[in-house]
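1. Can you look at this prediction? I've put the sequence above it.
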Amino acid sequence: MTKGPAPDASYENRSFGAPGAERTVVLLRAGVSALSDPRPDVTARRDARIVAVGLTVDDIDDPAAYRGATPAEATANVIARFIAEEAHGRPVGLVGVGEAGELAIMIAAHLGGGVDRLALVAVPRPESELGASEVAGLLDRIAAKTLLMNGQADPTAASGAARWFKDHLSSARVEMVPKGDDPESRLILADVWERVLSHVAPGTKR
């Protein structure tokens, strides 16, 4: 495990999994668990290095901007450069969770072929018409094979959100996760981490 600052010293990052693995997966989510391994037992079964980047809600804020980048756009530019350096010329897998999903989309669009696998987990569809238009434009630029994982009972990212993203991606698969005991529970990354890793780090199971 390694931990340190990203290139501009604004974003902490933590690596776990197999340090010398050829396959790198970058995990983007906000909150207190942003730098944690979702399921260490599952990660250990993959010959892949996972790099989690610490984000705050302010880092992924994307309000309408006039003559200037939004916080999310600035964050995406920095992290895209970071990923390019970490990749050492090889394509990477990228995971965006919840509200960090749009940031992952920005980065994937920016890096083009540098991201060959993308997973969007419980990502809400854009709230405004303007936001939807901007995100749709980014999705049109993404050629990566994309997995959309959404909870059937997720209050903000259920089947409607999954269908919206799929309609704007060239290569996407939707997988809906059945609701658990809580009829309005959010989809938890730890519960689907094994499936997510099998998509963004294919062929690396030990």
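-> Nice, I can see it. Just so you know, these numbers come straight off a predicted model, no measurement behind them. Residues are numbered from 1 along each chain as shown.
2. C-alpha from now on. contacts and neighbour counts both.
-> Noted.
3. top helix in this protein by residue count?
-> Counting residues, the longest helix found in the chain (DSSP state H) is helix 71-87.
4. In that helix, which of the residues would be classed as buried?
-> 71-73, 75-81, 83-84, 87 (16 or more other Cα atoms under 10 Å).
5. residues in contact with that helix?
-> Applying Cα atoms under 8 Å, 6 or more residues apart in numbering, the set of residues contacting helix 71-87 from outside is 6-8, 24, 26, 58-62, 103-104, 106-107, 110-111, 114.
6. what angle do the host helix or strand of Ala119 and helix 71-87 make?
-> Taking DSSP states H and E as the definition, one finds Ala119 inside strand 115-121. Using axes from the mean of the first three to the mean of the last three Cα atoms, to 10 degrees, the direction of strand 115-121 lies 130 degrees away from that of helix 71-87.
7. List of residues touching strand 115-121?
-> Here strand 115-121 makes contact (Cα under 8 Å, 6+ apart) with 91-98, 101, 108, 143-150, 187, 189, 196, 199-201.
8. what's the answer for stretch 199-206, then?
-> Taking contacts as Cα under 8 Å, 6+ apart, the residues outside stretch 199-206 that touch it are 23-25, 45-48, 92-95, 117-119, 147, 198.
9. Pull out the buried residues from those residues.
-> For the contacts of stretch 199-206, a neighbour count by 16+ other Cα under 10 Å gives the buried set as 23-25, 46-48, 92-95, 117-119, 147.
10. So which of the residues you listed is the closest to Pro126?
-> When those are compared for distance to Pro126, the smallest value, 17.0 Å, is given by Ala119; criterion: Cα to Cα.
11. And the helices in the protein, which stretches?
-> In order along the chain, the chain carries the following helices (DSSP H): 40-43, 71-87, 101-111, 129-139, 159-167, 189-200.
12. And here is the other one:
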Amino acid sequence: MANLTFTLRSGRRVGVTTLGDPSASRVVVFCHPAPGSSVFDPDPDESADRDVHIVALDRPGYGSSDPWPFGTWPSIVRAADDIAEYLRDLKRFEGPLGVVRPATVGIAGWSAGGRVALAFAARHPDLVDRVAVVATPAPNEQVPWIPPELQKLSDELGQQPPDVALSRLSGMMQGQADAVHAADGEGAVPLDMLGAGPADAGALQRRGLRDRLGRMLIDAFRQGPAGVAGDVLSYTARPWGFDPGDVQAETVIIGGQADPLAGQAHAAWYQKAIPDARMEMVPGVGHLVIAQAWGRVLSHLAPGTAS
């Protein structure tokens, strides 16, 4: 579970996981997938080899974070605003302690987390200078990827009161939570709900990756399926709430060429939508490309910090 909690001005509590050197000058924010939580480190060796302070927040309903407040629609932009509030408070807290950091951070998002990273960059340009979007599906209306019957369900849920929609979808996703809770150990947690497929067999041979993903999923479902249900509603039932074209930070789009969920067509859409974005595709890798690409992500977000 997260190693600390932060209370927002609204009173909602957010779980926060921190990695690396807490006094490092460069802060890197990592936005987890759906389902997911802040405890996941894509590659601990790469993280340790950088002079960075890595911060990740549990989105509402995941891990150690309170659920979305009653009557509130799950929202990509509100999740991004939680990150901004945490970072601004961190600066106020660290100043009197003599910790001086640059005004801006780097932010990465894997899969659903990529949307949150982009929303953060679009809404808080004063806080970010570099972005990495990894294996993030494009809007379904731009690059179709959601089965029509599921998108129809999301459209119907989008017309319901938020608590009704969240309750209905949570009930439908209870099976995911049950499967994770029934697993015998972190290494036995089913990873198909993360989009892992045959092309990821090689990635899953990486030391400790299967266990780290399993640990993340166990933490993600500690409160049941409400976290992932909220995420799904935030990007399928309602508008995203931001324009990727507003991102001013230096952005790289990374994808796995063998990713059946968010492959090259998705990466190409983001490259066109975000000003001056670069696209990099990793051959022979699927949706778990984050594990292989984490070193590249950190080199983009925190250049010059390798030890």
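-> The structure has been received and is ready for your questions. Owing to the predicted nature of the structure, the values given are computational and were not obtained by experimental measurement.
13. TM between them?
-> Overlay of the two chains. TM-score (TM-score structural alignment, normalised by the length of structure 1): 0.82; 193 aligned residues with a Cα RMSD of 2.8 Å.
14. quick one, which of the helices of structure 1 is packed in tightest?
-> Taking mean count of other Cα atoms under 10 Å as the contact definition, the stretch among the helices of structure 1 with the greatest mean neighbour count is helix 101-111, which reaches a mean of 24.
15. can you tell me what part of structure 2 stretch 74-82 of structure 1 aligns to?
-> Stretch 74-82 of structure 1 corresponds to residues 78-86 of structure 2 when matched by TM-score structural alignment.
16. Next, format the buried ones among the contacts of stretch 199-206 of structure 1 as CSV and append distance to Ala132 of structure 1.
-> Converted to CSV, these look like this (distance: Cα to Cα, whole Å):
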residue, distance to Ala132 of structure 1
Arg23, 32
Thr24, 30
Val25, 27
Arg46, 35
Asp47, 36
Ala48, 33
Val92, 26
Gly93, 24
Leu94, 21
Val95, 20
Arg117, 22
Leu118, 19
Ala119, 19
Leu147, 19
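17. Not counting sequence-adjacent ones, nearest residue to Pro126 of structure 1?
-> Counting by Cα to Cα, 6 or more residues apart in numbering, the nearest residue to Pro126 of structure 1 once its immediate chain neighbours are dropped is Ala132, at 5.0 Å.
18. wouldn't that neighbour be in contact with Leu138 here?
-> No: under the criterion of Cα atoms under 8 Å, Ala132 of structure 1 lies out of contact with Leu138, with a separation of 9.9 Å.
19. Can you tell me how far the residue lying closest to Arg278 of structure 2 once chain neighbours are set aside is from Leu301 of structure 2?
-> Setting aside the residues directly before and after it, Arg278 of structure 2 is nearest to Val252 in space (Cα to Cα, 6+ apart), at 4.7 Å. Between Val252 of structure 2 and Leu301 of structure 2 the computed distance is 9 Å (Cα to Cα, to the nearest Å).
20. How about Ala273 of structure 2?
-> Between Ala273 of structure 2 and Leu301 of structure 2 the computed distance is 20 Å (Cα to Cα).
21. do Val133 of structure 2 as well
-> Using Cα to Cα, one obtains 11 Å as the distance from Val133 of structure 2 to Leu301 of structure 2.
22. now do Ile290 of structure 2
-> Computed as Cα to Cα, the Ile290 of structure 2 to Leu301 of structure 2 distance reads 14 Å.
23. what does Tyr235 of structure 2 give?
-> For Tyr235 of structure 2, the distance to Leu301 of structure 2 - Cα to Cα - is 25 Å.
24. next one: Pro42 of structure 2
-> Noted for Pro42 of structure 2: a distance of 15 Å to Leu301 of structure 2, by Cα to Cα.
25. Likewise for Leu157 of structure 2?
-> 37 Å.
26. cool, and Pro22 of structure 2?
-> Here Pro22 of structure 2 is placed at a distance of 17 Å from Leu301 of structure 2 (Cα to Cα).
27. circling back: is it correct that the residue nearest to Arg278 of structure 2 is in contact with Pro275?
-> No: counting by Cα under 8 Å, Val252 of structure 2 stays clear of Pro275, with 10.6 Å between them.
28. quick one: contacts of stretch 102-114 of structure 1?
-> 28, 60, 72-73, 75-77, 79-80, 84, 89-92, 94-96, 115, 118, 123, 135, 138-139, 141-144.
29. Show me the one of the helices of structure 1 that comes nearest Ser33 of structure 1.
-> Of all the helices of structure 1, helix 189-200 sits nearest to Ser33 of structure 1, with 10.5 Å by Cα to Cα.
30. how much does the closest one deviate in direction from strand 115-121?
-> On the basis of the same axes, to 10 degrees, helix 189-200 of structure 1 is oriented at 160 degrees to strand 115-121.
31. Give me the range in structure 2 that helix 189-200 of structure 1 lines up against.
-> So helix 189-200 of structure 1 sits over residues 290-301 in structure 2, by TM-score structural alignment.
32. how far out from the middle of the chain is that stretch?
-> When distances are taken as Cα atoms, centre = their mean, to the nearest Å, stretch 290-301 of structure 2 is centred 14 Å away from the chain's centroid.
33. and that stretch, how far from structure 1 on average?
-> After superposition onto structure 1, stretch 290-301 of structure 2 lies on average 0.8 Å away from the residues it aligns with, using mean Cα distance after the TM-score superposition for structure 1.
34. With structure 2 overlaid, how far apart is the strand holding Ala119 of structure 1 on average?
-> Mean deviation of strand 115-121 of structure 1 from its aligned counterpart in structure 2 after superposition (mean Cα distance after the TM-score superposition for structure 1): 0.4 Å.
35. what's that strand aligned against in structure 2?
-> When strand 115-121 of structure 1 is aligned against structure 2 using TM-score structural alignment, it corresponds to residues 128-134.
36. Can you verify my assumption that Pro124 of structure 1 contacts Ala161?
-> Yes: contact status for Pro124 of structure 1 versus Ala161: in contact at 5.8 Å, counting by Cα under 8 Å.
37. got any residues that touch both of the two?
-> Common neighbours of Pro124 of structure 1 and Ala161, counting by Cα under 8 Å, 6+ apart, are absent.
38. For structure 1, which residue occupies the most central location?
-> For structure 1, Gly96 is the residue whose C-alpha lies nearest the centre (Cα atoms, centre = their mean; 1.6 Å).
39. Return the residue of structure 2 aligned against that one.
-> With TM-score structural alignment defining the correspondence, Gly96 of structure 1 maps onto Gly109 in structure 2.
40. now Leu55 of structure 1
-> By TM-score structural alignment, Leu55 of structure 1 lines up with Arg59 in structure 2.
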